[in-house]
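Undergrad: the following comprises the amino acid sequence and a computationally predicted model.
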Amino acid sequence: MDAGICNIHHMPMQWYTVCGAAPLKKLIILMKKCVSIPVLLVGWLCWLCSCTSGNNDRVSAEKILNTPPYAGLTDSIQQFPKNQELYMQRAVLLSQNNLHELAMADYKKAWEIKPDEFVALKYVSNLMLVNKPEEAIRLLKESLAKWPANPDLHRRLGEIYTQTGENNKAMAQYDEWAQQDSMNFEVWYEKGVLLAQLNDTPAAIQAMEKSYQVQPLNYNGLALASLYAATLNPKVITICDELIRKDTSGILNDVLYLKGSYYSDTKQYDKAMQLFNECISRDWKFADAYIEKGIIFHDLKKIDSALKVFTMAATVANTNPDAWYWMARCYEEQGKKDLALVNYKRALAIDKRFDEAREGIRRVEK
């Protein structure tokens, strides 16, 4: 039973003894007349439940910690109770086995023995796993006071603020980090990601440009190229070509896709089709490339060709809602409303927020 929830209608028999052996009817009358009695009863019952639950939890924890694979580390901890490394080893092992509540006690002990940056980050991750973001934030602030130059601490605090919906605090955190270390490409990247999530695309582009300028890498370059492509900025071609020249991490297909998307959105269909075909030849399961290729055929009013490509997209990725949606569009334009309805419904079943598919259903059902 939860220590914070007690049901007075399920009082055990010993309660009557606690209340002076009063008969049940008399007890009910007393409870109606005096507010303090039910308050005391509920409080006492909650305390009893808490004690029982706490005892059971301690017994269960001791049993787990004294059986393999934790028993050896537990014995060592008993012999060397000030050894931080032993607590960390057991905490990591417990975490690997999804015993995060038990691991939390070991991370806390390791932190108390010797606070350091590595332990702080591990402890913070554990606190988030057990849904204690407030404690994680407090620990990160305490850690940043000790190690203000640690980028991982800054990043983690910003991430947690974002996860908990405190976007203003997250932005303030990234701004503070940037003031301390303006030449750290990560701070600008993280800030750019947050700004993109907040739909402030111009500011996101500025942050990503700064990140890429400081340290041109594949992942921040790809993020910047995506923002350029979304805003039809021709700079996407330049940065994609740079990424292609130095590609060593297998991002080439994503870069080709971005270039193709830009050419498609700017009606340069021949260049776009060439790039989407290259994507598919490199990875025949690249569903997005099929879909973009099909959209080009659709825009060119080549509905039969578009339908064949969308059907292939649904074949290689049958959980892609866009594939089914565009198949439905083609069937609707061919006057095949029954097939259109089936495919609109498939798209909506995969993505419940697919408003265009929902509108398509309403349209063909009229």
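TA: Happy to help now that I have it.

Undergrad: switch to C-alpha atoms for all contacts and neighbour counts from now on
TA: Noted.

Undergrad: remind me what the helix or strand Asn56 falls within packs against, helices and strands.
TA: If you go by DSSP states H and E, Asn56 is part of helix 36-65. Here helix 36-65 touches helix 24-33, going by 3 or more Cα pairs under 8 Å, 6 or more residues apart in numbering; DSSP states H and E.

Undergrad: quick one: buried residues of the helix it packs on?
TA: By neighbour count with 16 or more other Cα atoms under 10 Å, helix 24-33 contains the buried residues Leu27.

Undergrad: spell out, range by range, the helices that occur in the stretch 51-200 of the chain.
TA: Counting by DSSP state H, counting those that start in this stretch, the segments of the stretch 51-200 of the chain that form helices are 71-79, 84-96, 100-113, 117-129, 133-146, 151-163, 167-180, 185-197.

Undergrad: deepest of these, which one?
TA: Burial of these is given as mean neighbour count (mean count of other Cα atoms under 10 Å); helix 185-197 ranks first at a mean of 23.

Undergrad: helix or strand next in line after that one, which one?
TA: Following helix 185-197 toward the C-terminus (DSSP H and E): helix 201-214.

Undergrad: tell me the helix or strand right after that next one.
TA: Counting by DSSP H and E, what follows helix 201-214 is helix 218-230.

Undergrad: so what does that next one touch, helix or strand wise?
TA: Against helix 218-230 (3+ Cα pairs under 8 Å, 6+ apart) you get helix 201-214, helix 235-245, helix 252-265.

Undergrad: make CSV from those and add mean neighbour count and distance to Val187 to it.
TA: Below are the helices and strands packed on helix 218-230 laid out as CSV (neighbours: other Cα atoms under 10 Å; distance: least, Cα to Cα, whole Å):
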stretch, mean neighbour count, distance to Val187
helix 201-214, 21, 8
helix 235-245, 17, 20
helix 252-265, 23, 23
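
Undergrad: a markdown table for these, including distance to Phe286?
TA: Listed next are the helices and strands packed on helix 218-230 as a markdown table, based on distance: least, Cα to Cα, whole Å:
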| stretch | distance to Phe286 |
| --- | --- |
| helix 201-214 | 26 |
| helix 235-245 | 18 |
| helix 252-265 | 9 |
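
Undergrad: which stretch among those comes nearest Ala340?
TA: helix 252-265 (25.1 Å; Cα to Cα).

Undergrad: A further structure is provided below for comparison with the first:
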Amino acid sequence: MKALRTLLLASLLAGAPAALVLGTPQAVSTDEADDHYRRALAHKRAGRNEEALAEARAAIRARPRHAAAHFTAGSLWRQMGNLEGALACFRQSARLQPNHAPSHGMVGAVLIRLNRYEEAIEPLRRAAELEPEDPNHWANLGAVYRRLQRNEEAIETYEAGLRRHPDDMGLLNNLAVALRRERRNEEAVALLEEAVASHADSEELQFNLAVALRASERCDEAIPHYTRAIELGRQGPGALFDLAICYEQVGQTELAIETYERYITVVQSRDAAAAQRARDTIERLRRR
């Protein structure tokens, strides 16, 4: 012991720092968790999700309150299809960092995937409150209200989002759908006409405007928007069927027949009954 004191005293007198550290070392290095986390991110960027998840979980074991590791593990579980695992990780991330909007947003998004819509409301509200500049929070919260048939609240949510993101096409389209569900078709038309004026090449806007016009019994105005949506790549038989009906209602029989025939080509392999109904309609139109 005397020799140890002599060594320390000599070091201090010489002006050199004493390299000897007394006491019990920590069981876990303060850098171990971050080392695992950095490796998790590297694996994730390289698409090695299983290795990334193993490293993220190792980071959590080394430091259970490592919020970023919980969030990354949640993202990986979600990509790998384990929604319950993802939910647990995102919830823990939100508990550890209650003002982290993405954590709350991902809790809500996973609950939507699990069809647990009532539970999704509060985390999505919190995410929108913390990070109003992210339109996804508003879109997801509005979608939850629509799923729950709470259309007025969906409309209020989409409108709140649009006040912050007036050009967001997703919010515009979803607001129009919610307005139509409340039979507020003319409001939907006005909203979509304004949007189409500056985004004429949006297939979704063109289609939704056509649907709103048809619901307002304005088929003659709906026709060019159905046509444009199809030109822009609208998939599925719905647009063709609606367009055929509009041609029929405005008395353009030949165009109606031609469009029903296009509809039959698309639908016959998946819905023989629908194809037959369209053939029956064509026969009826030809007998006129």
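TA: That came through, no problem. Quantities reported herein were computed from a predicted structural model and do not represent experimental measurements.

Undergrad: just how off-centre is the helix holding Asn56 of the first structure within its chain?
TA: 34 Å (Cα atoms, centre = their mean, to the nearest Å).

Undergrad: can you check which part of the second structure it sits on?
TA: Aligned using TM-score structural alignment, helix 36-65 of the first structure spans no residues in the second structure.

Undergrad: go through the helices of the stretch 51-200 of the first structure and name the closest to Gln14 of the first structure.
TA: helix 100-113 (32.6 Å).

Undergrad: what lies in contact with that closest one?
TA: 61, 82-85, 87-88, 90-92, 94-95, 119-120, 122-123, 126-127, 129-130 (Cα atoms under 8 Å, 6 or more residues apart in numbering).

Undergrad: now that helix against helix 84-96, angle please.
TA: Going by axes from the mean of the first three to the mean of the last three Cα atoms, to 10 degrees, helix 100-113 of the first structure is angled at 160 degrees with respect to helix 84-96.

Undergrad: distance between helix 100-113 of the first structure and the chain's centre?
TA: Taking mean C-alpha positions (Cα atoms, centre = their mean), helix 100-113 of the first structure and its chain are 24 Å apart.

Undergrad: now that helix against helix 117-129, angle please.
TA: Using the same axes, to 10 degrees: helix 100-113 of the first structure against helix 117-129 is 150 degrees.

Undergrad: start and end of stretch 207-221 of the first structure, how far apart?
TA: End-to-end distance of stretch 207-221 of the first structure: 12 Å, with Cα to Cα, to the nearest Å as the criterion.

Undergrad: please name the residues that touch whatever residue of the second structure lines up with Tyr263 of the first structure.
TA: Counting by TM-score structural alignment, Tyr263 of the first structure corresponds to Leu213 in the second structure. Each residue near Leu213 of the second structure by Cα under 8 Å, 6+ apart is listed here: Asn185, Glu186, Val189, Cys219, Glu221, Ala222.

Undergrad: what's the counterpart of the third one in the first structure?
TA: Applying TM-score structural alignment, one finds that Val189 of the second structure aligns to Ile237 in the first structure.

Undergrad: is it true that that match touches Tyr257?
TA: No - using Cα atoms under 8 Å as the test, Ile237 of the first structure is too far from Tyr257 to be in contact (11.1 Å).

Undergrad: now that we have the contacts of Leu213 of the second structure, which of them are buried?
TA: Buried among the contacts of Leu213 of the second structure by 16+ other Cα under 10 Å: Asn185, Glu186, Val189, Cys219, Ala222.

Undergrad: hang on, Cys219 of the second structure packs against Cys246?
TA: Yes - in this structure Cys219 of the second structure lies within contact range of Cys246 using Cα under 8 Å: 5.2 Å.

Undergrad: can you give me the distance of Ala188 of the second structure to Leu179 of the second structure?
TA: 6 Å.

Undergrad: check Tyr263 of the second structure too.
TA: Taken as Cα to Cα, the span from Tyr263 of the second structure to Leu179 of the second structure is 28 Å.

Undergrad: again with Pro237 of the second structure
TA: From Pro237 of the second structure to Leu179 of the second structure the distance is 24 Å (Cα to Cα).

Undergrad: between the two, who's got more neighbours?
TA: Leu179 (22 against 15; other Cα atoms under 10 Å).

Undergrad: how about the aligned partner of that one in the first structure: what's its closest non-neighbour residue?
TA: Under the alignment defined by TM-score structural alignment, Leu179 of the second structure corresponds to Tyr228 in the first structure. Spatially, and ignoring its direct neighbours in sequence, Tyr228 of the first structure is nearest to Val236 (5.2 Å; Cα to Cα, 6 or more residues apart in numbering).

Undergrad: let me see the contact set for the one you found.
TA: Ala225, Ser226, Tyr228, Ala229, Leu258, Lys259, Tyr262.

Undergrad: which of these show up in the second structure as well?
TA: Among the contacts of Val236 of the first structure, the ones still in contact in the second structure (both residues aligned by TM-score structural alignment, their matches' Cα atoms under 8 Å) are Ala225, Ser226, Tyr228, Ala229, Lys259, Tyr262.

Undergrad: can you tell me how far Gln97 of the second structure is from Ala40 of the second structure?
TA: With Cα to Cα as the criterion, Gln97 of the second structure and Ala40 of the second structure are 20 Å apart.

Undergrad: repeat for Glu133 of the second structure
TA: 28 Å.

Undergrad: what's the answer for Leu172 of the second structure, then?
TA: Using Cα to Cα, which is the criterion applied here, Leu172 of the second structure is 38 Å from Ala40 of the second structure.

Undergrad: with Asn174 of the second structure instead?
TA: From Asn174 of the second structure to Ala40 of the second structure the distance is 37 Å (Cα to Cα).

Undergrad: Ala278 of the second structure -> the first structure?
TA: Checking TM-score structural alignment: Ala278 of the second structure goes with Cys330.

Undergrad: again with Asn140 of the second structure
TA: Under TM-score structural alignment, Asn140 of the second structure pairs with Glu190 in the first structure.
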